[in-house]
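Novice: All I have is the shape, not the residue letters:
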């Protein structure tokens, strides 16, 4: 039997939804779906809110999953079950992007850049356009970082994916690594059967040959 996940709940005086969420999480503790529940009043411990990167309550973490606001008992149960099964962080990002919570996803990926790998796995299997666009925004946020460069081998595998859209995304992300070692992978895509892939591969190669251009473009668009 897999171990139940632990949970943390941030509350504050006057919070209208905190009692409902506390009651629902407490019930999951009684049922054994949550192993331990830590409740923190951020009025007494504001450092807890800063550490969580939130200004809103109720805020909760169930295993790896961070949630804000009122959630029904059935929703909380679903996240607790996912945490116990070790479903990974992918479902959280997918739901956040599908619901348009991009800023929330950006905040998390900044704090947990190692979760980029889970985002790349979501590219396969025809994700909804909102998810695909959201993944691009999250990867672009970490352009040129060690976390993205570490995924060059996985991106290389994705350049051979059957779906042209996935190969095109992989080419774009290889350009964002800023790492010359990605160039051979991009040159191979210059002969891709899909025009879109070839074009993005050319642009990505140009980005590698002109370090800093991506950062300049981001500043101009800010």
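Specialist: Alright, I've got the coordinates. Everything numeric here is computed off the predicted structure, so don't read it as measured data. Numbering: from 1, shown residues only.
Novice: From here on, just use CA atoms for contacts and neighbour counts.
Specialist: Fine.
Novice: give me the element the residue nearest the centre of the chain is part of.
Specialist: Taking C-alpha atoms, centre = their mean, the centroid of the chain lies closest to residue 93, which sits 4.6 Å from it. Using DSSP states H and E, residue 93 sits within helix 90-98.
Novice: Show me the contact partners of that helix.
Specialist: Outside helix 90-98, the residues that touch it by C-alpha atoms under 8 Å, 6 or more residues apart in numbering are 65, 102, 104, 105, 118, 119, 122, 128, 130, 131, 134.
Novice: quick one: the fourth one from residue 90, how far?
Specialist: Translated: residue 105. Between residue 105 and residue 90 the distance is 11 Å, computed by C-alpha to C-alpha, to the nearest Å.
Novice: same check, this time on the third one
Specialist: Between residue 104 and residue 90 the distance is 14 Å, computed by C-alpha to C-alpha.
Novice: where along the protein do the helices fall?
Specialist: For the chain, the helices defined by DSSP state H cover 18-31, 46-52, 73-85, 90-98, 102-111, 116-121, 129-141, 146-149, 152-158, 164-177, 183-189, 195-209, 213-221.
Novice: Give me the residues contacting the shortest one.
Specialist: Read that as helix 146-149. 113, 114, 116, 139, 142, 177, 178, 179.
Novice: Residue 5 contacts residue 62, doesn't it?
Specialist: Yes: if you go by C-alpha atoms under 8 Å, residue 5 and residue 62 touch, sitting 6.5 Å apart.
Novice: Now do the shared contacts for the two.
Specialist: In contact with both residue 5 and residue 62: 34, 80, 83, using C-alpha under 8 Å, 6+ apart.
Novice: can you tell me how far the first one sits from residue 12?
Specialist: Residue 34 sits at a distance of 22 Å from residue 12 (criterion: C-alpha to C-alpha).
Novice: more neighbours, these two?
Specialist: residue 34 (24 against 18; other C-alpha atoms under 10 Å).
Novice: burial count for the residue lying closest to residue 13 once chain neighbours are set aside?
Specialist: Take residue 13 and drop its neighbours on the chain: the residue closest to it by C-alpha to C-alpha, 6 or more residues apart in numbering is residue 43, 7.3 Å away. Residues lying near residue 43 (other C-alpha under 10 Å) number 13.
Novice: Surely residue 43 touches residue 12?
Specialist: Yes: using C-alpha under 8 Å, residue 43 makes contact with residue 12 at a distance of 5.9 Å.
Novice: ok, second structure coming up, stack it against the first:
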């Protein structure tokens, strides 16, 4: 079954040096059928749309679920059009933006579209994940502590807490505690017998944290 091309939107401004290039690139993607529809707004003539979206600078584009603020090249815009809607594309979007230090972009993205939180699991189990990306994911998950969205990931965190890689095991143990779900207690207690003293300490702290949330 062929995937439906994503919709797109672009905000431009009169006098913006990079806006014509971005607009032309998106128009070309429409012609090729990689985009289904393109909405164009000039924020000088119609500032209301920019205010509605919280956009302060142009060019600004949205392709499917992806927000792309700034001067993206035609090649980059094509890439995101081709990736829109796929789990691999979402993971790539999260990883690339966290790698560039754009934590707020990803926090906003996942807050608005929590159904994509699940793709974080695949990133967390990568042995070679960049440290800045791993730290960014940690910050994202910390911001969701105790939420229903995080509780839904508890089975995956439990699975990762058995990983051969101690870094992954330790992070997952910490995230189990962050869920605030009393049902994760057996997994945390199991990690009290982990080969790594650091993970045993994470598990102890997690159990204490879990106890505090229950009182």
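Specialist: Received, thanks. These numbers come from a predicted model, not from an experiment.
Novice: of the contacts of helix 146-149 of structure 1, buried ones?
Specialist: Buried members of those, counted by 16 or more other C-alpha atoms under 10 Å: 113, 116, 139, 142, 177, 178, 179.
Novice: Pick the one among the residues you listed closest to residue 18 of structure 1.
Specialist: residue 113 (29.8 Å; C-alpha to C-alpha).
Novice: quick one, what contacts that closest one?
Specialist: Counting by C-alpha under 8 Å, 6+ apart, residue 113 of structure 1 makes contact with 142, 147.
Novice: Quick check: closest non-adjacent residue to residue 129 of structure 2.
Specialist: Nearest residue to residue 129 of structure 2 in three dimensions, chain neighbours excluded: residue 123, at 7.1 Å (C-alpha to C-alpha, 6+ apart).
Novice: Quick one: end-to-end length of stretch 179-192 of structure 1, please.
Specialist: End-to-end distance of stretch 179-192 of structure 1 (C-alpha to C-alpha): 21 Å.
Novice: Report the buried residues of it.
Specialist: Those would be 179, 182, 183, 185, 186, 187, 189, 190, 192, for stretch 179-192 of structure 1 by 16+ other C-alpha under 10 Å.
Novice: can I assume the third one is in contact with residue 207?
Specialist: Put plainly, it is residue 183 of structure 1. No: when contacts are counted by C-alpha under 8 Å, residue 183 of structure 1 is not listed as touching residue 207 (10.2 Å).
Novice: Next, show the common contact partners of those two.
Specialist: With C-alpha under 8 Å, 6+ apart as the test, residue 183 of structure 1 and residue 207 reach no residue in common.
Novice: how near is residue 20 of structure 1 to residue 186 of structure 1?
Specialist: Distance from residue 20 of structure 1 to residue 186 of structure 1, by C-alpha to C-alpha: 52 Å.
Novice: Contact partners for the residue nearest to residue 123 of structure 1 when sequence neighbours are not counted?
Specialist: Nearest non-adjacent residue to residue 123 of structure 1, counting by C-alpha to C-alpha, 6+ apart: residue 166, 6.3 Å away. Applying C-alpha under 8 Å, 6+ apart, we find residue 166 of structure 1 in contact with 123, 124, 158, 159.
Novice: Quick one: map the third one onto structure 2.
Specialist: So that's residue 158 of structure 1. Correspondence of residue 158 of structure 1 to structure 2, assessed by TM-score structural alignment: residue 160.
Novice: do you know how far that match is from residue 122 of structure 2?
Specialist: Remark: distance between residue 160 of structure 2 and residue 122 of structure 2 (C-alpha to C-alpha) = 10 Å.
Novice: ok, these two, which is more surrounded?
Specialist: Comparing residue 160 of structure 2 with residue 122 by other C-alpha under 10 Å, the one with more neighbours is residue 160, at 21 against 12.
Novice: Run through the residues that contact that one.
Specialist: Residue 160 of structure 2 makes contacts with 125, 168, 169, 172, as judged by C-alpha under 8 Å, 6+ apart.
Novice: Neighbour-wise, give me the winner out of those residues.
Specialist: Neighbour tally across those (other C-alpha under 10 Å): the maximum, 27 neighbours, falls on residue 172.
Novice: What residue in structure 1 is paired with that one?
Specialist: Correspondence of residue 172 of structure 2 to structure 1, assessed by TM-score structural alignment: residue 170.
Novice: Against residue 16 of structure 1, how distant is its match?
Specialist: Noted for residue 170 of structure 1: a distance of 45 Å to residue 16 of structure 1, by C-alpha to C-alpha.
Novice: Pull the number of nearby residues for residue 91 of structure 2.
Specialist: Counted with other C-alpha under 10 Å, residue 91 of structure 2 comes out at 19.
Novice: Pull up the aligned stretch in structure 2 for stretch 197-206 of structure 1.
Specialist: Matched against structure 2 by TM-score structural alignment, stretch 197-206 of structure 1 falls on residues 199-208.
Novice: Mean distance between the matching stretch and structure 1 after superposition?
Specialist: With mean C-alpha distance after the TM-score superposition for structure 1, stretch 199-208 of structure 2 departs from structure 1 by a mean of 1.2 Å once superposed.
Novice: Quick check: buried residues in that stretch?
Specialist: Within stretch 199-208 of structure 2, the residues scored as buried using 16+ other C-alpha under 10 Å are 199, 200, 202, 203, 204, 205, 206, 207.
Novice: from the chain's centre, how far out does that stretch sit?
Specialist: 27 Å (C-alpha atoms, centre = their mean, to the nearest Å).
Novice: Could you do stretch 73-87 of structure 1 as well?
Specialist: Centroid separation between stretch 73-87 of structure 1 and its chain, computed with C-alpha atoms, centre = their mean, is 18 Å.
Novice: cool, and stretch 11-28 of structure 1?
Specialist: Relative to its chain's centre, stretch 11-28 of structure 1 lies at 26 Å (C-alpha atoms, centre = their mean).
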